[in-house]
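Novice: I'd like to go over a predicted model; first the sequence, then the structure.
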Amino acid sequence: MEQEKNKNLIKVDVEGKGIFEYEKGISLEEISKDFGDTYENQIVGAIVDNQLEELGVILSEDCHVRFLEQCSSIGARIYQRSLSFVFIRACMELFSGCQVSVEHSLSKGLYCEIQYKRDLNEEDTKRIEERMREIIAEDVPLIKSRVPVDEAIDIFKEYGQNGKVNLMKYRDKPYINIYQCGWLKNYFYGYMVPSTGYLKKFSLKYYSPGIIIQLPTKEANCQIPEFEEQPRLFKIFRETEKWAKILEIDHVAALNDLIVTKRQGEFIRIAEALHEKKIAQIADTILENIHEKKLILIAGPSSSGKTTFAKRLEIHLKVNGLNPVSISLDDYFVNREDTPLDENGEFDFESLYAIDLDLFNKDLEKILAGEEVEIPTFNFHLGKREYRGHKIKITEDQPLILEGIHCLNDELTKSIPKNNKFRIYISALTQLNLDEHNRIPTTDTRLIRRLVRDSKFRSNDANRTLFLWQSVRRGEERNIFPFQEEADVMFNSALFYELCALKKYAEPLLRQVDTTSPYHAEAKRLLKFLNYFVNLENEEDIPRTSILREFIAGSSFH
């Protein structure tokens, strides 16, 4: 009898808590309730034997479980996705016939727009939030079911979701997972929480012409952070939205249609011409202000295409009769032994204080005053600065270009008055989304760029890139994003067609991340995401000066 009883038990190794016995058929949600009080924040999902799972999953054998809190990187996506579903339902109930589109991240939240017979206002926003809280208080189950694609298409047609209808043409499986929240059925790329009762932390903010869903963040100790205006970033997103209309590309299916029908050539040329036009406009602005703003500072997060952008800007400045000179911040690193340490006791090369700020600012003042200055060269092998006779002197009409992660932080160039600096922020701010409700995060585009570049030029496999990415993201949050609104201009380096071009390079790399890797769940997510794109096999239409060439190779810049 005892033996029979043991057969019905499984051992669950809960990470950081110990090994526990449960009856077969228990759900992750039931187990999570045993440990909820021991976690700082709400549990919203789990990694089971290196596979991402929803809390509704039933366990039938021994396993290792790592629970995910709502403000972890994966947990935040689950929480955001689930809350978006409740937001969409509330909008559809209050404004019959409206179309909700989930656009992009903004001010630590999610910017959405509601197309309705009239413009929505602040009072409408309050009503939506009230209805969302009612749905959350009801603790409505979010039920997942597998349905044939044809049936899903009928559901999307009923709700007028043409982006989803068109995307189904490119689904390679005959079925799809649909979620239901009360009366509403919908498709979301990724997992959900078990029920709406998990979604208590949020706030809505009216942000004309749309609404921002404010979410808890890790940086704010899993609370709603104080709202910070980002007018420049919002403007660049709106500008990109206009570009999408010019190119007649609203969602991924429209892009796939172009490639399948072999009409991508003109589309690529227009997308690249829009980049060229924007860079030319920036160069013209620099020319107009050259006597006042001689120091050009370029900053942006990893894989935003800063190197190619800087090279193309130099060309346009020369077309304008200017002859720019550039210097590298790397040459002003402090000697290795003087490098500050991070929280793990490792050298923090991304710290502002890894740079000899006093020496750099003294040299900068002299250069901008027209004096000849000998610039150091950092010997990375020895970890020391050396002087090798490299001298710089600029004329009155010569701009000085500086590119680096700290360039928008005034502390870097503290000896130079603000009105003598021209600051440029560059990032790949994706506006193209999978469909009405499934956005493409900017960080995913940059990560896929980096995966491809690291493999081609740095001999890094996907595991190495995914490992480094966590540190890169922390550095961006600390050193780049807080200063992005300080820029005089912003440049969006995203190209609408790029994920179709990157797909054939990224997929083989991600498939090499096996089930034993701690990054298996992330690799699997990215593979699923890339599966929605058609491969751009023929690259002959991508110019050698394209920012994309910095990642896929073939650039004319070195």
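Specialist: Sure thing, it's come through.
Novice: only C-alpha atoms for contact and neighbour calcs from this point on.
Specialist: Fine.
Novice: in a strand, that's where residue 19 is, yeah?
Specialist: Yes: assigned with DSSP: H, G, I helix; E, B strand; the rest coil, residue 19 falls within a strand.
Novice: nearest residue to it other than its sequence neighbours?
Specialist: Distances taken as C-alpha to C-alpha, 6 or more residues apart in numbering put residue 13 closest to residue 19, at 4.2 Å, once the chain neighbours are dropped.
Novice: now do residue 440
Specialist: Closest to residue 440 by C-alpha to C-alpha, 6+ apart is residue 433, at 5.1 Å.
Novice: So the residue nearest to residue 19 versus residue 140, what's the distance?
Specialist: According to C-alpha to C-alpha, to the nearest Å, residue 13 and residue 140 sit 30 Å apart.
Novice: that older thread, now the residue nearest to residue 440: how far from residue 168?
Specialist: Distance from residue 433 to residue 168, by C-alpha to C-alpha: 14 Å.
Novice: let's bring in a second one:
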Amino acid sequence: MSFEIKIKDACTLSSDKTITAREALALSNFPKKEAVVACRVNREQRPLSWELVMDSYIEFITTDSIEGIEVYTRTLAFLLTAAATRVLGVRLHLTQSMLYSYFYESPERELTEEDCAALRAEMRRMVEEDEPIRREVFPIDVARAMMSALGYSDKEELLRYAGTDPVILYRCGGVYDFFGGALADRASLTPTFELHPYRGGLFISGPTLSDPCKTMPFSESPKLFRLIQEHTAWLKNLDVSTCAGIHKIVTDGGSRDLIMLCEALHTKMLSHIAEEIEARPEVRLLCLAGPSSSGKTTSSRRLRVQLLASGIRSRTLELDNYFVDRERTPLDSDGRPDFEALEALDLELVNEQISALLAGEEVDVPKFDFLTGKRTKGRKMRLAPNELLVIEGIHGLNSRLTQSVPADKKYKIFICPLTGTNIDFHNRLGTTDTRLIRRLVRDARTRGHSAEATLKQWPSVVRGSFRHIFPYQDNADAIFNTALAYEIPVLKGYVVPLLKTVPEDSPVYGEAQRLLAMLHFVPVIPSDDVPNLSIIREFIGGSCFE
């Protein structure tokens, strides 16, 4: 019996026998065949080796999309860890990322430049010889035993807690591994990468979104790297580096203790920043910046409390209230409103009011209504003598906002959930996904946005972060990591119902399904014990700062 294969942006094929998505691609007139790394079959993400046996709707995933880059990156991760197993006989753990470069280290020993060269050569060989990457299905007990035999106790425990049966594993050159999403089905599809030896480990960089043939430039940031490594060590000390550790805590009834520990760490970090500011009496302006959904609002208020404990008073000016009316918002390359652009703010008014406040004058601070997209009347504000002014927003570190204030009178803080608990040591729950999950929950609660609307806007938000925010992070006097080991388990209960509202015919349905698949391996922690001063309350509601 014949069946039809409808291909988005291409043709409709007819077949009377089982064929793979790769074969369908070859037979089609799809315009970007060379950029395809995977596909979605009937809205579900699949490798190109997927067999088509019935009427199917195929959307090919290309490297000029965020989803395509994610498939590409996962595939590179497998090639790297498989090469390490075969060539060096060591395991690699993914512990952090910096600007889309991912840092791996081995629990067995430090990696040398020679090791890095050997891994690079093996990965190049795998690409050139076009090694197949096979998707295989195993009963859960067999998959757990395989992961245990490979020394991946984190994966074995994760599979036990998640309880998924059967389990999908990928195989390349005799090495098996577990991943949360589809991989390219052949190594030749991921030729663009570079390895950088760094402090006993290595960074791997994949392709850029704008040009898949160009490797993402590696940018060293010793200050940021040191901070993330310190937090990684803190997570390891508490046995919560991966979701298996969180599962165990939840099972043992220790969720409340974990929440209190994480919040105590935030208090400790903010106290240290407050002490540094206290040591600089000449400072008049605190600039807090970070990408969307970093927790800037709560961070600024908690910092004000810490400063007040030292007798230092402050007032906050929220940059989100200085958006231009929505019809004046600049557009991104896709023709959508670019709320991340600096020009989305009324720069003239921001500079005027900062200068006036520091001069002791009273100003009328506006209030932006996100539901109507209009700026409305807010409140009057004046700084008392010796009172600090705090500004927070995604552009808080951009000198164009504060060009009239001398550098020695400013203290700059970069805020971002930089690293946290991973799914396992090869499947990262990264900074971008953490911020996206936070934003999905907050947008639904405070801005009336559907999950679909937020997901559609997110690529523009990510591009804006790399253009307008991350380039300034190294100029900060301090970095505050707002990640909390327990937050995704708390947010899961809020975001899963939202993601399930995304319709199957939506262009972001695949992204919603990717997040749901990832969240399947995350335990649930009720929000009851989350304190009202927590950064997470900024997103789920109930903050004492609202």
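Specialist: Perfect, thanks for sending it. This one's a predicted model, so the numbers in the text were calculated from it and none came from an experiment.
Novice: With residue 186 of structure 1 as the reference, measure out to the aligned partner of residue 120 of structure 2 in structure 1.
Specialist: Matched across to structure 1, residue 120 of structure 2 falls on residue 129, judged by TM-score structural alignment. According to C-alpha to C-alpha, residue 129 of structure 1 stands 20 Å off from residue 186 of structure 1.
Novice: Please apply the same query to residue 330 of structure 1.
Specialist: Distance from residue 330 of structure 1 to residue 186 of structure 1, by C-alpha to C-alpha: 50 Å.
Novice: can you check residue 340 of structure 1 too?
Specialist: 50 Å.
Novice: can you pull the contacts of the residue nearest to residue 440 of structure 1?
Specialist: Residue 433 of structure 1 sits next to 103, 250-252, 439-440 when contact means C-alpha atoms under 8 Å, 6 or more residues apart in numbering.
Novice: Nearest to residue 37 of structure 1 among those?
Specialist: When those are ranked by distance to residue 37 of structure 1 (C-alpha to C-alpha), residue 439 comes first, at 33.1 Å.
Novice: Let me see the contact set for the closest one.
Specialist: 102-104, 432-433.
Novice: rerun at 7 Å
Specialist: Applying C-alpha atoms under 7 Å, 6 or more residues apart in numbering, we find residue 439 of structure 1 in contact with 102-104, 433.
Novice: before we move on, what about residue 251 of structure 1?
Specialist: Contacts for residue 251 of structure 1 were tallied using C-alpha under 7 Å, 6+ apart; they are 163, 432-435.
Novice: rerun that using 10 Å as the cut-off
Specialist: 162-164, 166-167, 244, 431-436, 438-439, 496 (C-alpha atoms under 10 Å, 6 or more residues apart in numbering).
Novice: Identify the farthest-apart pair in these.
Specialist: 162 and 496 (19.3 Å).
Novice: More neighbours: the two, which one.
Specialist: Under the neighbour definition other C-alpha atoms under 10 Å, residue 162 of structure 1 and residue 496 were set side by side, and residue 496 has more, 23 against 17.
Novice: residue in structure 2 matching the more buried one?
Specialist: By TM-score structural alignment, residue 496 of structure 1 lines up with residue 485.
Novice: Please apply the same query to residue 42 of structure 1.
Specialist: Checking with TM-score structural alignment, residue 42 of structure 1 has residue 35 as its match.
Novice: picking that back up, next one: the match of residue 496 of structure 1 from residue 436 of structure 2, what distance?
Specialist: Distance from residue 485 of structure 2 to residue 436 of structure 2, by C-alpha to C-alpha: 16 Å.
Novice: in which helix or strand would I find the residue nearest the centre of structure 1?
Specialist: Nearest to the mean C-alpha position of structure 1, counting by C-alpha atoms, centre = their mean, stands residue 443 at 1.7 Å. Following DSSP states H and E, one finds residue 443 of structure 1 within helix 442-457.
Novice: for the very next helix or strand once past that helix, which positions count as buried?
Specialist: Where DSSP H and E defines the elements, the next helix or strand beyond helix 442-457 of structure 1 is helix 462-479. For helix 462-479 of structure 1, burial by neighbour count (16 or more other C-alpha atoms under 10 Å) applies to 462-463, 465-466, 469, 472, 475-476, 479.
Novice: Distance to residue 509 of structure 1 added to those residues, as a markdown table?
Specialist: Output for the buried residues of helix 462-479 of structure 1, formatted as a markdown table (distance: C-alpha to C-alpha, whole Å):
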| residue | distance to residue 509 of structure 1 |
| --- | --- |
| 462 | 6 |
| 463 | 9 |
| 465 | 10 |
| 466 | 11 |
| 469 | 15 |
| 472 | 19 |
| 475 | 25 |
| 476 | 24 |
| 479 | 29 |
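Novice: what's the matching range in structure 1 for stretch 418-437 of structure 2?
Specialist: Going by TM-score structural alignment: stretch 418-437 of structure 2 matches residues 429-448.
Novice: what's the first-to-last distance across that stretch?
Specialist: First-to-last residue span, stretch 429-448 of structure 1, C-alpha to C-alpha: 14 Å.
Novice: do stretch 250-265 of structure 1 as well
Specialist: Terminal-residue distance, stretch 250-265 of structure 1 (C-alpha to C-alpha): 18 Å.
Novice: Equivalent analysis for stretch 198-215 of structure 1, please.
Specialist: Start-to-end, stretch 198-215 of structure 1 (C-alpha to C-alpha) is 13 Å.
Novice: residue range for that stretch in structure 2?
Specialist: Stretch 198-215 of structure 1 maps onto residues 189-206 of structure 2, going by TM-score structural alignment.
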